[in-house]
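**Q** quick one, fold the following:
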Amino acid sequence: MNYLLPHLSTDFSEVRDTTLGALVRHRLLSKILSGDLTPGQVLREPEIVEELQVSRVPVREALKQLESMGLVVARKNRGVSVRTLTDKEVSDLYAFRALLEGFAGQQISLRGAAERTALAARLDLLCGEMDDAISQDDAKKYYHSNLRFHWAFIEVLGNEEIENTYREITQKLHLARFKNLQDLAHRKQSNDEHKLIVAALRDAGTPAVPKSCAALLEAHVKQALVRLRQI
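**A** Model (predicted):
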């Protein structure tokens, strides 16, 4: 799930110039994305200061940054808490995600056979990982492989603006998606759809293929929202 987090360099010359606020934001974002901090949970400044051994200034800076990212909300006299998305927000984000993934699938399908075959092989491995996770009834393992499956299309597309936008959408949606994949039947159906997407990618341009990779990707994301609503 590393692609969901802002990049922090291991180069000490760059780390030296990284603000404490950015480091605190990174830590809090990691806790939100791991589920250690859940929607509605209050983020108490004194507790964060004590835990991270920093002053209040970088903590406030980090919380403001997370608020601008749409991941926490500040309310007068109620403090700051992890944001809970409304049903409409979840639906809107899924629709946007479907649009981006469909576009990525469409563009990649137009590329050469070698590039498509290489991506298909990578996706096959991830489908295998998800099959293993299903057999082990390991929702967390499945979730991480699922994230990597979808990110592979965005990464191979190579458009930095789309990468940034997709990352923001995934950060906001991750708890809803993880909840969706807690259901074993949903995981099985999801991975069956993944395999159809890979087959369509591998056979892109073949007239006999009933549905394009782009159409299957978009339908898969929309179907994920349907499954979430069933929970």
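**Q** only C-alpha atoms for contact and neighbour calcs from this point on.
**A** OK.
**Q** for the spatially most central residue of the chain, give its distance to Glu163.
**A** Nearest residue to the geometric centre of the chain (Cα atoms, centre = their mean): Thr170, 3.3 Å. Look at Thr170 and Glu163: by Cα to Cα, to the nearest Å, they are 10 Å apart.
**Q** and what of Lys141?
**A** Taken as Cα to Cα, the span from Lys141 to Glu163 is 23 Å.
**Q** same thing with Arg75?
**A** To Glu163, Arg75 is 31 Å away according to Cα to Cα.
**Q** among the two, which residue is more densely surrounded?
**A** The neighbour count for Arg75 versus Glu163, taken as other Cα atoms under 10 Å, is higher for Glu163 (18 against 8).
**Q** for the more buried one, list the residues it contacts.
**A** Taking Cα atoms under 8 Å, 6 or more residues apart in numbering, we find Glu163 in contact with Ile154, Glu155.
**Q** show me the helices in this protein, by range?
**A** Counting by DSSP state H, the chain has helices at residues 12-15, 20-34, 45-52, 56-68, 87-109, 113-135, 139-157, 160-180, 184-202, 213-230.
**Q** doesn't Leu217 make contact with Leu99?
**A** No - here Leu99 lies out of contact with Leu217, judged by Cα atoms under 8 Å, at a distance of 9.2 Å.
**Q** overlap in contacts of these two?
**A** By Cα under 8 Å, 6+ apart, Leu99 and Leu217 have no common neighbours.
**Q** which of the two has more residues huddled nearby?
**A** Per other Cα under 10 Å, whichever of Leu99 and Leu217 has more neighbours is Leu217, with 28 against 18.
**Q** another for comparison:
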Amino acid sequence: MKATDAAPAPCVAIERDCMRDKIRKAVIARILDGSYSAGTRLKEMALAQEFQTSQAPVREALRELESLGLVETQRYKGTYIRVASEEETREAYALRACIEEACARLAIPVSADNLALLQADVDGLVAAVRRKDLDDYARYNLAFHRRVVALSGNRTMLKVWDSLGWEVRSRQTLNTAHRQPRFQAAVKEHQTIVDHLAAGDGETAGRILRAHTEPFVASPSPKK
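**A** Now for the predicted structure:
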């Protein structure tokens, strides 16, 4: 009887997935804090040594980052940090506006438990504004918008939304001086969205979501 290769042990696969996520999150954190600037080369071997792992999870993490548009791999040259162009960012926000408007309509009816989660996100935004904590604001804002998309039950739209790399893109947008949002007004808009979803009015909630996002589509870069 011919021997066959055994499948990888489940615990090994889980461990590799965890390491991949750890590396991906570390690279994202370094992009956000400026440790990795555009053009920085990411060396697989160096990252593997830093995280005391093989190159396999490093390679997987870099593939995920490339799918998010955060790095680019050049044949025979390596993998480098990239920064989205102004046009690419506007296009991403335009697509996000369409997705979130549609998802708000599809989310109706929203259960009491899910409304409570959305309200918790808004409460987190309120607290972040009070503390002037941009990191927490970005985190709760991202959680709120992703939750609305997820509540639609449309896995394809959620996958597309995730693929736009909002963990970095939205934080970079908030860091851009000419795009600093009017935080108090933005928080009120989030609360109004929750109120309309609670009332079963997905149409209005969707229109507000779209209007909330569209300023980022139209905002040009400041002239130098």
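**Q** how about the helices of structure 1, which one is nearest Gly79 of structure 1?
**A** helix 45-52 (8.9 Å; Cα to Cα).
**Q** average offset of the closest one relative to structure 2?
**A** Superposed on structure 2, helix 45-52 of structure 1 shows a mean distance to its aligned partners of 1.9 Å (mean Cα distance after the TM-score superposition for structure 1).
**Q** so how far is that helix off the chain centroid?
**A** 27 Å (Cα atoms, centre = their mean, to the nearest Å).
**Q** can you put the helices of structure 1 in CSV and add distance to Gly79 of structure 1?
**A** Formatted as CSV, these follow (distance: least, Cα to Cα, whole Å):
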stretch, distance to Gly79 of structure 1
helix 12-15, 30
helix 20-34, 16
helix 45-52, 9
helix 56-68, 11
helix 87-109, 22
helix 113-135, 39
helix 139-157, 31
helix 160-180, 20
helix 184-202, 36
helix 213-230, 30
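**Q** out of these, which comes closest to Val80 of structure 1?
**A** In terms of Cα to Cα, the element of the helices of structure 1 nearest to Val80 of structure 1 is helix 56-68, at 7.8 Å.
**Q** quick one: that closest one to chain centroid distance?
**A** Relative to its chain's centre, helix 56-68 of structure 1 lies at 22 Å (Cα atoms, centre = their mean).
**Q** mean deviation of it from structure 2?
**A** Looks like 4.1 Å for helix 56-68 of structure 1 (mean Cα distance after the TM-score superposition for structure 1).
**Q** I figured Lys43 of structure 2 hits Ile81, correct?
**A** No - if you go by Cα under 8 Å, Lys43 of structure 2 and Ile81 don't touch, sitting 11.1 Å apart.
**Q** ok, the two, which is more surrounded?
**A** Ile81 (20 against 14).
**Q** ok, the more buried one to Cys11 of structure 2 distance?
**A** Distance, Ile81 of structure 2 to Cys11 of structure 2, by Cα to Cα: 31 Å.
**Q** how about Ala218 of structure 2?
**A** Distance of Ala218 of structure 2 to Cys11 of structure 2, computed by Cα to Cα: 48 Å.
**Q** who's more crowded, those two?
**A** Neighbours were counted for Ala218 of structure 2 and for Cys11 using other Cα under 10 Å; Ala218 has more, 12 against 9.
**Q** that one - nearest residue in space that isn't next to it in sequence?
**A** Closest residue in space to Ala218 of structure 2, ignoring its immediate chain neighbours: Arg90 at 7.1 Å, by Cα to Cα, 6 or more residues apart in numbering.
**Q** ok, how many other residues are close to the corresponding residue of structure 1 for Val122 of structure 2?
**A** Val122 of structure 2 maps onto Cys127 in structure 1, with residues paired by TM-score structural alignment. Neighbourhood size, Cys127 of structure 1 [other Cα under 10 Å]: 21.
**Q** residues in contact with Cys127 of structure 1?
**A** For Cys127 of structure 1, counting by Cα under 8 Å, 6+ apart, the contacting residues are Ser145, Phe149, Asn191, His194, Lys195.
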